[in-house]
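Q: fold the following, please.
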Amino acid sequence: MKENSTSGMNRRNFLELSAIGLTGLTILPSWTMSDGTRIAPSDRVVMGFIGLGQQGINDFGSFSSVPGVQIAACCDVDSMKQKRFKKRVEAWQASKSIAGRCDMYEQYEELLERTDIDAVEVCSPDHWHALMTIHACQAKKDVYVQKPLSFTITESLQMVKVAKANKRVVQVGTQQRSSKEFQKAIELVQAGAIGHIEKIYAKVGDPPKPLDLPEMAIPGNLNFNLWMGPLNDPNIHYHPDLCPPISLEPEEREKLWGAWRWYRETGNGFTADWGAHMFDIAQAAIGMDGSGPALITPKGYKDQPYLTFKYLTGVEMTEQPYLEDMPNAQGIKFIGTKGWIEVARGYLACSDASLVPAELAGRRPKNLTPEERKKMFEEMQKSAAKGSGSFEISSPHMQNFIDSVRSRNNPIAPIEVGCSTAITCCLGNMATELQRPVKWNPATLSFGDDKEAAAHRLYHYDYRNPYSLYK
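A: As a prediction, this is how the structure comes out:
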């Protein structure tokens, strides 16, 4: 197992020891667009990327389309992914007549010490989101952090506290908030277009399962000890599915998304992976941003057919298919006293068709077989590897973040919203694991006298030494 002398330091200790070598860093030169348009220094936003896997590569594609963004540095525990990212960034810089530079780091604390960096993207596995975001805020960087906001409820609450204390702009990567079909669905629900909302179907997928991957030898380009970071579980070991490998010559992307998200020891399953999107939109529409459900009942409890969230307003949200003939398609159906609304990526429909603008209607999702999904994924990989496409383009969401960095106004998906959504996802998994209903007070952020729920690992867990959530 590869060790690193500073992998366990908290940021405060690191800052006391890390001044060496940092004085030679310089600010990137002025940016002139290829068409001759010059971006004013006051409008340029210099970024660093932490986490350079598939999502990091995709997000670079989106951020690079935002005028005035410069990318100065990157960080990952896999040295090959560092080199891949640097190569792509410097090719993009050359195409924009920007002086080529993208410094590489294994330790994210070193990147945060850069005085020329205004903002960072945190695109690491979920168990690192809290510490990286907290330390970035303490370093006075604004943050774009991928969803879900955190691995546990306590982490989310601490992230909000630190972001506020340091007056940082934090955007959560729930890019559906910036998509017009979802914005329209929220608008229609809140305008009462389908009457009073009674039920919501939000299909996201299965909860996580126990880690069942065999242990394998750690490749030399990967610091797996640093990848583990604060995770505190002796059953976690290296397997390539957790950290999908790549090649550089020839360049080949990851063949799957990091499987850490599907296991209890390292992630929160589809409940959080897609719940961070669909539960997020559902709560936004019914006015529950910053709040959450009061009663969470797991699937199978007294013949309960679906994981169910009940809000104090009486609205009930169930994790069930929103399209009867497409049980695995992720999306949302709002059911009101006067009709219904269905929404998914690239699709919006309503019982009153006149309420849906033609340009937002899109196409009804296809019920792809597993083989068809695999083929589609492979084609997207080939396209993205050639630089002609991406798995997920979120440019409007990135533009909103950069606009907020400049204006100091709240972004469309601020950290408080990401916190309430992450809490909802964690509560769903807690009820599932406890195999009974869980009561939550969204006002006091507590479980009342339910000591078992308050002691659950998804509320709070002790980090591996020497990591700490509060330093």
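
Q: from here on, contacts and neighbour counts on C-alpha atoms
A: Fine.

Q: how about the residue nearest the centre of the chain: what's its closest non-neighbour residue?
A: Relative to the mean C-alpha position of the chain, the nearest C-alpha, by CA atoms, centre = their mean, is the one of residue 147, at 1.7 Å. With sequence-adjacent residues excluded and distances taken as CA to CA, 6 or more residues apart in numbering, residue 147 is closest to residue 173, at 5.1 Å.

Q: how close does that neighbour get to residue 75?
A: Noted for residue 173: a distance of 18 Å to residue 75, by CA to CA, to the nearest Å.

Q: also residue 240?
A: 19 Å.

Q: tell me which of these two has more neighbours.
A: When residue 240 and residue 75 are compared on other CA atoms under 10 Å, the one with more neighbours turns out to be residue 75, at 29 against 16.

Q: test my guess that the more buried one contacts residue 53.
A: No: the criterion here is CA atoms under 8 Å, and residue 75 misses it with residue 53 at 10.5 Å.

Q: all strands for the stretch 101-250 of the chain, in order.
A: 103-105, 119-122, 142-145, 170-172, 197-203, 247-248 (DSSP state E, counting those that start in this stretch).

Q: can you lay out the ones you listed as JSON lines showing distance to residue 60?
A: Listed next are the strands of the stretch 101-250 of the chain as JSON lines, based on distance: least, CA to CA, whole Å:
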{"stretch": "strand 103-105", "distance to residue 60": "15"}
{"stretch": "strand 119-122", "distance to residue 60": "9"}
{"stretch": "strand 142-145", "distance to residue 60": "12"}
{"stretch": "strand 170-172", "distance to residue 60": "15"}
{"stretch": "strand 197-203", "distance to residue 60": "28"}
{"stretch": "strand 247-248", "distance to residue 60": "18"}
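
Q: so which of those strands is the most packed in?
A: Most buried of those, by mean neighbour count (mean count of other CA atoms under 10 Å): strand 170-172, with a mean of 30.

Q: and it, how far out from the chain's middle?
A: 9 Å (CA atoms, centre = their mean, to the nearest Å).

Q: elements contacting it?
A: strand 142-145, helix 415-434 (3 or more CA pairs under 8 Å, 6 or more residues apart in numbering; DSSP states H and E).

Q: can you redo those as JSON lines with distance to residue 270?
A: Below are the helices and strands packed on strand 170-172 laid out as JSON lines (distance: least, CA to CA, whole Å):
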{"stretch": "strand 142-145", "distance to residue 270": "18"}
{"stretch": "helix 415-434", "distance to residue 270": "9"}
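
Q: one more, for comparison:
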Amino acid sequence: MSQKSTKRRAFLRNTAALTAATIVPYHFTASRAIAQSKNSRLQYALIGVGGNGTRTCPVPAKVVDVVALCDVDANHLRDGNQLLTDGKADTHDDYREVLQRKDIDVVQISTPDHWHAKILIEAMLAGKDAYCEKPLTLTIDEGKLVRKVQQKTGRVVQVGTQQRSSFDKFNKALAIIAAGRLGKLKRIVVGIDSGGWSPEVPVAEVPDGLDWNAWLGPGPDMPFRYLRNPKRDPGKGYTNGHTQFRWWYEHSGGKLTDWGAHHVDIAMLGIAAAGQSNAPVSVDGTAKHNTEFRDGVPVQTDRYNTAMQFDLHVAFAGSDVDMNIRHDVDNGILFEGELGRLFVNRGKLVGKPVEGLAANPLADDAIAQVYGGGPMIGNDREAHWVNFLHAIEHRILPRSDVHSHMKMLNVCHLAGICCRLGRKINWDQTTESVVGDELAASMMKRPYREGFEIEM
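A: This is a model prediction of the structure:
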């Protein structure tokens, strides 16, 4: 057995105490795991240091060794290295250098959305387990390829939809539904807020330290744009780059794959918990954009172009439940059933079925059953990482595996196609294909820029 394999096995043995516990304060169990496995922890690299990278890395930093950071912005790389490791990690500006390193076991991918699938696929092929931020892909066809490679390589991939690991709100809501307290579900309202708006954003000089060509990567070639927003801090104005990339279809799916990747996810888990079909068959509705569209393509190229407002309805096979995705209601998910309704978001879980728990509590293991029997330590993002480590230890699918994530994310992608074309999109879940609409079907994939194709 190689030295690396020995270290890996030692780490997994030593983190058993961490992953086998039930509802114990995270800081205590993490500290114990670190003390027990000081020289045997997994070697971790963060690819995409800005934004979500630095926000989510401190959790794994408690239980893995952060040995490398990668970013195409030298400023992010410098600041992130100082913040996360006191400047001790190796730094790279090319993710391929990270994937080639034999000493790295786990990578976290926190790049803009258009880079996710390419880096993830190549990471799995390089033998790395991966934690990848949502949304997992930019297109439906990318999801098919990600799933194929995951099955081929057997790598453990956790998607960063940490709401799946919320025990006190989202999983409790799912447990209430699974216990039949709402009865048969009839309607679900998913509130994900409005998308971004901008005026005309002019072409501007690329900021010092940013490799714009590398940042664009597999996406289409386009000039860097920036306009100062007097309502925001300097450097955080209107742009097609950092922080605001998700308002451009070239890089993202807008609010539908941003908050939608969280709340549509819980909504579809709720349908399954009620014992009803969550296999989508169509998406229909209306949307408003910041620009005119022609055949699904924005006519103007100098402003945000993802959907700002939307009122969409998703239908499911063999079920009369209607899922309504809206911008103009409270952020969260409203479940309405024959016996009552509840509302859940990151701040609250309310409704008569929730109030009824005082007199008629759920079974002791109800939430654990919904969660899938994995370790229940901490909550939300912390628990999500512990679940990921547990899945690595046992070589099993984590809580947010790529297969169930893509079934949900395909709904978000179809919603985006519906918004761009302004018409109903029909879907065959068995073949995972758009039905009866050649143009819509062509939007299931996008070409990669030359030199940035996925390396298989």
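
Q: quick one: map the residue nearest to the centre of structure 1 onto structure 2.
A: Applying TM-score structural alignment, one finds that residue 147 of structure 1 aligns to residue 134 in structure 2.

Q: I figured that match hits residue 260, correct?
A: No: at 9.9 Å, residue 134 of structure 2 does not count as touching residue 260 under the criterion of CA under 8 Å.

Q: next, residue 46 of structure 1: secondary structure please.
A: Classification of residue 46 of structure 1 using DSSP: H, G, I helix; E, B strand; the rest coil returns strand.

Q: my read: it touches residue 74, true?
A: No: counting by CA under 8 Å, residue 46 of structure 1 stays clear of residue 74, with 11.8 Å between them.

Q: quick one, strands of the stretch 351-456 of structure 2?
A: Using DSSP E, counting those that start in this stretch, the strands found in the stretch 351-456 of structure 2 span residues 425-428, 433-435.

Q: return the most buried member of those strands.
A: Per residue and on average, the most neighbours among those fall to strand 425-428, with a mean of 21 (mean count of other CA under 10 Å).

Q: what's that strand packed up against?
A: Using 3+ CA pairs under 8 Å, 6+ apart: strand 425-428 of structure 2 touches strand 280-288, helix 402-421, strand 433-435.

Q: same list (the strands of the stretch 351-456 of structure 2) but as a markdown table, adding distance to residue 59 of structure 2.
A: Below are these laid out as a markdown table (distance: least, CA to CA, whole Å):
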| stretch | distance to residue 59 of structure 2 |
| --- | --- |
| strand 425-428 | 38 |
| strand 433-435 | 38 |
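
Q: who wins for proximity to residue 151 of structure 2 among the ones you listed?
A: Nearest of the strands of the stretch 351-456 of structure 2 to residue 151 of structure 2, taken as CA to CA: strand 433-435 at 20.4 Å.

Q: any idea how far the closest one is from the middle of the chain?
A: Put simply, strand 433-435 of structure 2 sits 24 Å off its chain's centre (CA atoms, centre = their mean).

Q: need the residues that contact that strand.
A: Identification of contacts with strand 433-435 of structure 2 by CA atoms under 8 Å, 6 or more residues apart in numbering yields 425-428, 440-441.

Q: sorry, back to before: out of the strands of the stretch 351-456 of structure 2, nearest to residue 82 of structure 2?
A: Residue 82 of structure 2 lies closest to strand 433-435 among these, at 46.1 Å (CA to CA).

Q: so where in structure 1 does that closest one end up aligned?
A: Mapped onto structure 1 using TM-score structural alignment, strand 433-435 of structure 2 spans residues 446-448.

Q: now do stretch 104-117 of structure 2
A: Counting by TM-score structural alignment, stretch 104-117 of structure 2 sits on residues 117-130 of structure 1.

Q: okay, buried residues for that stretch please.
A: 117-130 (16 or more other CA atoms under 10 Å).

Q: which one of those is nearest residue 259 of structure 1?
A: Nearest to residue 259 of structure 1 among the buried residues of stretch 117-130 of structure 1, with distances taken as CA to CA, is residue 125, at 10.0 Å.

Q: list the contacts of the closest one.
A: Contacts for residue 125 of structure 1 (CA under 8 Å, 6+ apart) come out as 51, 260-261.

Q: surely residue 113 of structure 1 touches residue 139?
A: Yes: the pair residue 113 of structure 1 / residue 139 is scored as a contact, 7.1 Å apart, by CA under 8 Å.

Q: residue in structure 1 matching residue 59 of structure 2?
A: Looks like residue 59 of structure 2 aligns to residue 62 there (TM-score structural alignment).

Q: in stretch 42-62 of structure 2, what counts as buried?
A: Neighbour-count burial for stretch 42-62 of structure 2, counted by 16+ other CA under 10 Å, picks out 42-50, 53-54, 56-60.

Q: what does that stretch contact?
A: Contact with stretch 42-62 of structure 2 is made by 7-8, 11, 30-31, 34, 64-72, 76-77, 80, 84, 95, 98, 103-112, 243, 381-382, 385, as judged by CA under 8 Å, 6+ apart.

Q: among those residues, which are in helices?
A: Among the contacts of stretch 42-62 of structure 2, the members falling in helices (DSSP state H) are 7-8, 11, 30-31, 34, 76-77, 80, 84, 95, 98, 381-382, 385.
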